[in-house]
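Colleague: give me coordinates for this.
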Amino acid sequence: MRPAVEVCLLMAGLCAAFVSPAAAGMKLDFKTKTYPISGRTGTELVEAMNREGPKRGFMAHAIAQTSYTVDWELKVTEDGGICRLADATGTLNLTYTFPSVASDLSPSLNRRWKRFYAGVRAHEREHGRMAKAMVRATEKSIIGLTRENDRFCIKTRHAAKRRIRDVYNQYEARQVAFDKREHSDGGRVERLVEALMGKH
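Modeller: Got it, this is the predicted structure:
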């Protein structure tokens, strides 16, 4: 039987701002948040995460969550009607949300919890790694973008936004595929939850 909760809820967004000047290279602003749970058994801990975890939709809750937005600073230059995107900096605003046990655990349950928590962190960190790769790939895709007959750089700005969106969509598909593998029947998420509950 599959667990009623999920490890990851991925929420992502993009915001493109055209400003000058921009510093080269990705910037990272990340936070880690926790929410308290308590229980005397693995099953009770899972049930607490299902009640208290970050929202996944209107009703369901996730065990943990990786959420991010990307703010873009793009420097464009114009010379004789030729517009060039000279520099790009993506600021990745990355937030992890994890459960934190507020009750005393027995030695055996504490060992199971530590293994479970390590697996959950590894899952979320992989989402974060892919988000970082997305920002770097986007920077590479748009720096040097050039459009002729674009005195006010309007075409260049629109082209940059399209490329940002295209790369985002590619990496979002990778994020979804990763979750699909992790949450499949017999997948790592199910094994983590069942091990915490003492089922194997």
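
Colleague: for the rest of this, base every contact and every neighbour count on C-alpha atoms.
Modeller: Noted.

Colleague: what's the longest helix in this protein?
Modeller: helix 107-142 (DSSP state H).

Colleague: which strands and helices sit next to the following helix or strand past that one?
Modeller: As assigned by DSSP states H and E, the chain's next helix or strand after helix 107-142 is strand 146-147. On a contact count with 3 or more Cα pairs under 8 Å, 6 or more residues apart in numbering; DSSP states H and E, strand 146-147 meets strand 82-101, helix 154-182.

Colleague: got a list of contacts for strand 146-147?
Modeller: The contact list for strand 146-147 (Cα atoms under 8 Å, 6 or more residues apart in numbering) reads 82-85, 153, 155-156.

Colleague: now flag whichever of those residues is closest to residue 71.
Modeller: Nearest to residue 71 among the contacts of strand 146-147, counting by Cα to Cα, is residue 85 at 16.2 Å.

Colleague: need the contact list for the most far-flung residue of the chain relative to its centre.
Modeller: Largest separation from the mean C-alpha position in the chain: residue 80, at 41.0 Å (Cα atoms, centre = their mean). Residues in contact with residue 80 (Cα under 8 Å, 6+ apart) are residue 151.

Colleague: how much space separates it from residue 149?
Modeller: Residue 80 is 8 Å from residue 149, where distance means Cα to Cα, to the nearest Å.

Colleague: doesn't residue 72 belong to a strand?
Modeller: Yes. Under DSSP: H, G, I helix; E, B strand; the rest coil, residue 72 sits within a strand.

Colleague: now render the helices and strands packed on strand 146-147 as JSON lines, adding mean neighbour count and distance to residue 73.
Modeller: Output for these, formatted as JSON lines (neighbours: other Cα atoms under 10 Å; distance: least, Cα to Cα, whole Å):
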{"stretch": "strand 82-101", "mean neighbour count": "21", "distance to residue 73": "5"}
{"stretch": "helix 154-182", "mean neighbour count": "16", "distance to residue 73": "11"}
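
Colleague: in JSON lines, list the ones you listed along with distance to residue 16.
Modeller: Formatted as JSON lines, these follow (distance: least, Cα to Cα, whole Å):
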{"stretch": "strand 82-101", "distance to residue 16": "9"}
{"stretch": "helix 154-182", "distance to residue 16": "7"}
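
Colleague: here is the second sequence; please produce its structure so I can put it next to the first one:
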Amino acid sequence: MRLPVLVCLVAIGALCAPAASAASRVLVQTRNYDIAGNSGAALIEAMDSKGPKHGFTTRAIAQTAYTVNWDFDTGQDNGFCRLRRANGTLNLFYTYPRVASATTPALRKRWNRFFAGVRAHEETHGRIARQMMQATEKSITGLRLADDPFCYKTRSEAQRRIRDVFAEYEARQNAFDASQHRDGGHVEHLIAALMGKP
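Modeller: Have a look, this model is predicted:
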């Protein structure tokens, strides 16, 4: 599960500059919430009551949240408005359950398999978000428009491209979740294995 936010910041430049450059960085934070239980079913119940919120009334097992910030400036160059710099920041926030109670060796083994699957699922969301940043860089690098003396059109076009890439990759995130959470899907199998069901 993931929660995205997109923000564009604009700085206006007045001097000529070299060709536009785009760069992004990724900042990652991991948070945990503690659960307790002496069976797989008890751990599932604990995650259902203590996990990160998913909507108004439900909770998720784990969550990938992210914010995307783009900071760019523009300037005139030989009659063109050029996007001179575009720096993106992807802030990734992972939230995972952590077993805080003693467990039997058999339950611990099932938990470790379950948690590895949960982590892989959330890290795939993170990987799709990183791909989004790379695609955004590619879409705005070298952007320049003629007849734009105050660079309004250029900044608007950069923001449009950023929104379009964001929407495309959000669709990929949703498709991934749909395949993982469908009946009989990967998440259902993880939960069943934690509960010791065949």
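
Colleague: quick revisit: nearest to residue 42 of the first structure, out of the helices and strands packed on strand 146-147 of the first structure?
Modeller: Residue 42 of the first structure sits nearest to strand 82-101 of all these, at 11.3 Å, using Cα to Cα.

Colleague: how much does the closest one stray from the second structure?
Modeller: With mean Cα distance after the TM-score superposition for the first structure, strand 82-101 of the first structure departs from the second structure by a mean of 0.8 Å once superposed.

Colleague: in the second structure, what residues pair with that strand?
Modeller: Strand 82-101 of the first structure corresponds to residues 80-99 of the second structure when matched by TM-score structural alignment.

Colleague: and that stretch, how far out from the chain's middle?
Modeller: 9 Å (Cα atoms, centre = their mean, to the nearest Å).

Colleague: try stretch 38-58 of the first structure
Modeller: For stretch 38-58 of the first structure, the distance to the chain centre is 21 Å (Cα atoms, centre = their mean).

Colleague: from one end of it to the other, what's the distance?
Modeller: Using Cα to Cα, the end-to-end distance of stretch 38-58 of the first structure comes to 23 Å.

Colleague: quick one: buried residues of it?
Modeller: Buried residues in stretch 38-58 of the first structure, defined by neighbour count with 16 or more other Cα atoms under 10 Å: 38-39, 41-43, 45-56.

Colleague: residue 187 of the first structure: what's it in contact with?
Modeller: Residue 187 of the first structure touches residue 181, counting by Cα under 8 Å, 6+ apart.

Colleague: what's it aligned with over in the second structure?
Modeller: Checking TM-score structural alignment: residue 187 of the first structure goes with residue 185.

Colleague: the helices and strands packed on strand 146-147 of the first structure: which one's closest to residue 145 of the first structure?
Modeller: Of all these, strand 82-101 comes closest under Cα to Cα, at 5.2 Å.

Colleague: which strands or helices does the closest one pack on?
Modeller: Partner elements for strand 82-101 of the first structure (3+ Cα pairs under 8 Å, 6+ apart): strand 27-37, strand 65-79, helix 107-142, strand 146-147, helix 154-182.

Colleague: of those, which approaches residue 200 of the first structure most closely?
Modeller: helix 107-142 (10.8 Å).

Colleague: quick one: the closest one to strand 27-37, angle?
Modeller: Angle, helix 107-142 of the first structure to strand 27-37, by axes from the mean of the first three to the mean of the last three Cα atoms, to 10 degrees: 150 degrees.

Colleague: mean offset of helix 107-142 of the first structure relative to the second structure (after superposition)
Modeller: Helix 107-142 of the first structure sits 0.3 Å off on average (mean Cα distance after the TM-score superposition for the first structure).

Colleague: in that helix, what's buried?
Modeller: 109-110, 112-113, 116-117, 119-121, 123-124, 127-128, 130-132, 134-136, 138-139, 141-142.

Colleague: residues touching the residue nearest to residue 23 of the first structure when sequence neighbours are not counted, list them.
Modeller: Spatial nearest neighbour of residue 23 of the first structure, excluding adjacent residues (Cα to Cα, 6 or more residues apart in numbering): residue 89 at 6.1 Å. Residues in contact with residue 89 of the first structure (Cα under 8 Å, 6+ apart) are 22-27, 72-74, 139.

Colleague: how far away is residue 89 of the first structure from residue 194 of the first structure?
Modeller: In terms of Cα to Cα, residue 89 of the first structure sits 42 Å off from residue 194 of the first structure.

Colleague: also residue 98 of the first structure?
Modeller: Counting by Cα to Cα, the gap from residue 98 of the first structure to residue 194 of the first structure is 18 Å.

Colleague: in the first structure, what range does stretch 46-58 of the second structure match?
Modeller: Counting by TM-score structural alignment, stretch 46-58 of the second structure corresponds to residues 48-60.

Colleague: quick revisit: dump the helices and strands packed on strand 82-101 of the first structure to a markdown table, plus distance to residue 198 of the first structure.
Modeller: Conversion of these to a markdown table gives the following (distance: least, Cα to Cα, whole Å):
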| stretch | distance to residue 198 of the first structure |
| --- | --- |
| strand 27-37 | 18 |
| strand 65-79 | 24 |
| helix 107-142 | 8 |
| strand 146-147 | 59 |
| helix 154-182 | 20 |
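
Colleague: sweet, I'm off.
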